[in-house]
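In: predicted model, plus sequence, below.
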Amino acid sequence: MNLPCITAARRFDPDAHRSFWLAGQRVGWIREGDVRHLARWPDVFDIEPARVALAPRFDKDVDSRSAALGTVIGALAAAGCIPGWRDEIYAIRNAFDDAPLAYIERAAARFFGTMTYAVHLNGIVKCADRAPQLWIARRSDTKATDPGMLDNVVAGGIAWGLGVEATIGKECWEEAGIGEVLAASALPGRTLHVLQSIPEGTQAEQIFVYDLVLPDDFTPHNQDGEVAEHRLARIDEVARWIAEGAMTVDASLATLDCLLRHRWIDEAVCSGIEVLYAGPAHLEWPSPPR
């Protein structure tokens, strides 16, 4: 079985990007083709051959950095350079527990290639008279990213101000109509680290994987319009969708983590996936020449 999602999760060419720096820290990647857009603000960015840095005069505090970036992000979105505006705040931080270096609109995280954080939940149905099954969602055709593709029953980015468990509870209800009490029984799997080039820019993301055993008489019901349908599928069907690339990269990896931990799939099939658990992708980024 060919699993392109494992390769895609590390499909990234640093030579096609310039590293992005804030407050003396490397925090992201900007595509070479997008650097020219930032040249409109020479007072905001120091643009060098190997990197782009926010000008030092904004380094006095988080608010100064956020305000400077916010002005640029708004103009880039108006020009069509940053699609899929979400009205949701993300913090720029290299580790989940780090203090924020700046706050930005969620849609801008891919343009600047900054670290983002997400939860993915595998909805498992176990019955005595048949093999385990998984609830799989199909994303709405109007989604800004990966429209129409198959996804985990619950998946979502972690906005600033929310922790992992709070995000699980929020997304469980919005995406599948899973109540608070049932959502609280979700159990953690492993943590995945993705670094890949995508149409919007760079996805550098840490994904917290969870499993939730759902009652066999429960049917997910989307609440926010972001899911077109839900399918209850056999393990072999889900494995085929992953191999065919019908599922998003994130969902494929989160599902494979579940299948491996429960020994519902042969480890040999997932050769190479171990590197995605090894550590944050951004720690492997090469330092730019000085």
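Out: Arrived safely, thanks for sending.

In: all contacts plus neighbour counts: C-alpha atoms, from now on.
Out: Fine.

In: quick one: the strands in the chain?
Out: Ranges of strands in the chain, per DSSP state E, are 17-22, 25-31, 45-47, 51-54, 89-92, 102-105, 115-127, 130-139, 150-152, 154-157, 187-198, 201-213, 227-234.

In: rebuild those strands as JSON lines, extending it with mean neighbour count and distance to Glu175.
Out: Output for the strands of the chain, formatted as JSON lines (neighbours: other Cα atoms under 10 Å; distance: least, Cα to Cα, whole Å):
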{"stretch": "strand 17-22", "mean neighbour count": "22", "distance to Glu175": "33"}
{"stretch": "strand 25-31", "mean neighbour count": "22", "distance to Glu175": "29"}
{"stretch": "strand 45-47", "mean neighbour count": "18", "distance to Glu175": "39"}
{"stretch": "strand 51-54", "mean neighbour count": "22", "distance to Glu175": "37"}
{"stretch": "strand 89-92", "mean neighbour count": "23", "distance to Glu175": "20"}
{"stretch": "strand 102-105", "mean neighbour count": "20", "distance to Glu175": "22"}
{"stretch": "strand 115-127", "mean neighbour count": "23", "distance to Glu175": "11"}
{"stretch": "strand 130-139", "mean neighbour count": "20", "distance to Glu175": "9"}
{"stretch": "strand 150-152", "mean neighbour count": "26", "distance to Glu175": "10"}
{"stretch": "strand 154-157", "mean neighbour count": "24", "distance to Glu175": "6"}
{"stretch": "strand 187-198", "mean neighbour count": "19", "distance to Glu175": "18"}
{"stretch": "strand 201-213", "mean neighbour count": "23", "distance to Glu175": "14"}
{"stretch": "strand 227-234", "mean neighbour count": "18", "distance to Glu175": "7"}
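
In: okay, now the one to match up with it:
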Amino acid sequence: MSVSMSRRSKNNNGFVVKARVLNGLGDTKHDGISSIGCGSSFLPTRKPDDQTVALKLEDHLTALKPSQYLAELVDYYRKKVDDLLSDNGAVQRRLEQITSCIEEHRNLKQEMQAKDGEIMRLQRSMSELQDTLYQERDHVLRLTAENDRLRIKEQEDREKIHHLLNLTDMGPLEVTYFLKNRFADEPNQSPEASEVDESEPRQGPRSTLIIEQLIPRQNYTELLNSNKTRVFKNPKNERLEIAALKRQLESMQKTIICLRKQMELQSNNSNDQIKAALEERDNKQLELENKTQL
């Protein structure tokens, strides 16, 4: 059986050398006697204990002289150790770089998550502001429509007042009040239900003349419901009724123009709302995809 044993010894240069003693020829056992060979030397002994073997091996290694082969072996392992140390340093530096990169990536990921949360809050706030803005736009459109209606009504009332004043040949200061009812089938209206114009100071005697509607309710409704041309006995009444119809037509035309404008504004507002809703849906889908990827 081949025996291989090692020990550390110092060469002439002072370096630690790990010497290996090999039995090239093999060990022989004869009646409990064993021999250990090193090179061409044989040490026949009886079977000793481990301590005795270690001491004899140490003495034998001490007796060996350093050779060129051992020096080359020492140089080889020295270079090998230096290479391993340099590789170890490079690996350590690489590990430190990887550790710093991982830490930086973790910090960047946390910052990105915080920024994403802030962006989500800002998007929700922006959506709420857009909803509020669209509600205010609707409110403004309703107010604009009401304002247009009142303006048209005011213009129509002014034209009626002007026309009535022209009929009576009276000035503004001579008119006490006008009837609320536009038809003539209720002549006994109480002054308490009528509107009194007290905005201007009195500058002379006022007339108590009540100006009634020229077109009675029955004839007026018959004229509106029938497609026949009415034959007037008095040409003056015919002109007056035609003028009244013209004023009504102009008022309706103004109303149509205002309604068209309102419809256009409402359509634009609705389109903006639809566009904002679609953008919000796309943003939510993109946010959900990003969360799924993470």
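Out: Cool, the structure landed. Note that the coordinates shown come from a computational prediction; the quantities given were computed from them, not determined experimentally.

In: quick TM-score on the pair, please.
Out: Once superposed, the chains reach a TM-score of 0.17 (TM-score structural alignment, normalised by the length of the first structure), with 79 aligned residues with a Cα RMSD of 5.7 Å.

In: hang on, the earlier thing: adding distance to Trp241 of the first structure, write the strands of the first structure out as JSON lines.
Out: Converted to JSON lines, those look like this (distance: least, Cα to Cα, whole Å):
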{"stretch": "strand 17-22", "distance to Trp241 of the first structure": "32"}
{"stretch": "strand 25-31", "distance to Trp241 of the first structure": "31"}
{"stretch": "strand 45-47", "distance to Trp241 of the first structure": "43"}
{"stretch": "strand 51-54", "distance to Trp241 of the first structure": "39"}
{"stretch": "strand 89-92", "distance to Trp241 of the first structure": "31"}
{"stretch": "strand 102-105", "distance to Trp241 of the first structure": "32"}
{"stretch": "strand 115-127", "distance to Trp241 of the first structure": "15"}
{"stretch": "strand 130-139", "distance to Trp241 of the first structure": "10"}
{"stretch": "strand 150-152", "distance to Trp241 of the first structure": "8"}
{"stretch": "strand 154-157", "distance to Trp241 of the first structure": "17"}
{"stretch": "strand 187-198", "distance to Trp241 of the first structure": "20"}
{"stretch": "strand 201-213", "distance to Trp241 of the first structure": "19"}
{"stretch": "strand 227-234", "distance to Trp241 of the first structure": "10"}
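
In: can you check which of the ones you listed gets nearest to Glu244 of the first structure?
Out: For Glu244 of the first structure, the closest of the strands of the first structure is strand 150-152, at 11.1 Å, according to Cα to Cα.

In: residues contacting that closest one, please?
Out: By Cα atoms under 8 Å, 6 or more residues apart in numbering, the surrounding residues in contact with strand 150-152 of the first structure are 120-123, 135-139, 246-248, 251-252, 254-255.

In: what is the nearest of these to Ile198 of the first structure?
Out: Closest approach between the contacts of strand 150-152 of the first structure and Ile198 of the first structure, by Cα to Cα: Thr248, at 11.6 Å.

In: can you give me the strands in the second structure?
Out: 4-10, 16-22, 29-30, 33-38, 41-46, 177-178, 195-196.

In: columns mean neighbour count on top of those, output as JSON lines?
Out: Formatted as JSON lines, the strands of the second structure follow (neighbours: other Cα atoms under 10 Å):
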{"stretch": "strand 4-10", "mean neighbour count": "13"}
{"stretch": "strand 16-22", "mean neighbour count": "15"}
{"stretch": "strand 29-30", "mean neighbour count": "10"}
{"stretch": "strand 33-38", "mean neighbour count": "18"}
{"stretch": "strand 41-46", "mean neighbour count": "12"}
{"stretch": "strand 177-178", "mean neighbour count": "18"}
{"stretch": "strand 195-196", "mean neighbour count": "12"}
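
In: out of the ones you listed, the one nearest Tyr77 of the second structure is which?
Out: Counting by Cα to Cα, Tyr77 of the second structure lies closest to strand 16-22 out of these; the figure is 9.6 Å.

In: alright, I will stop here.
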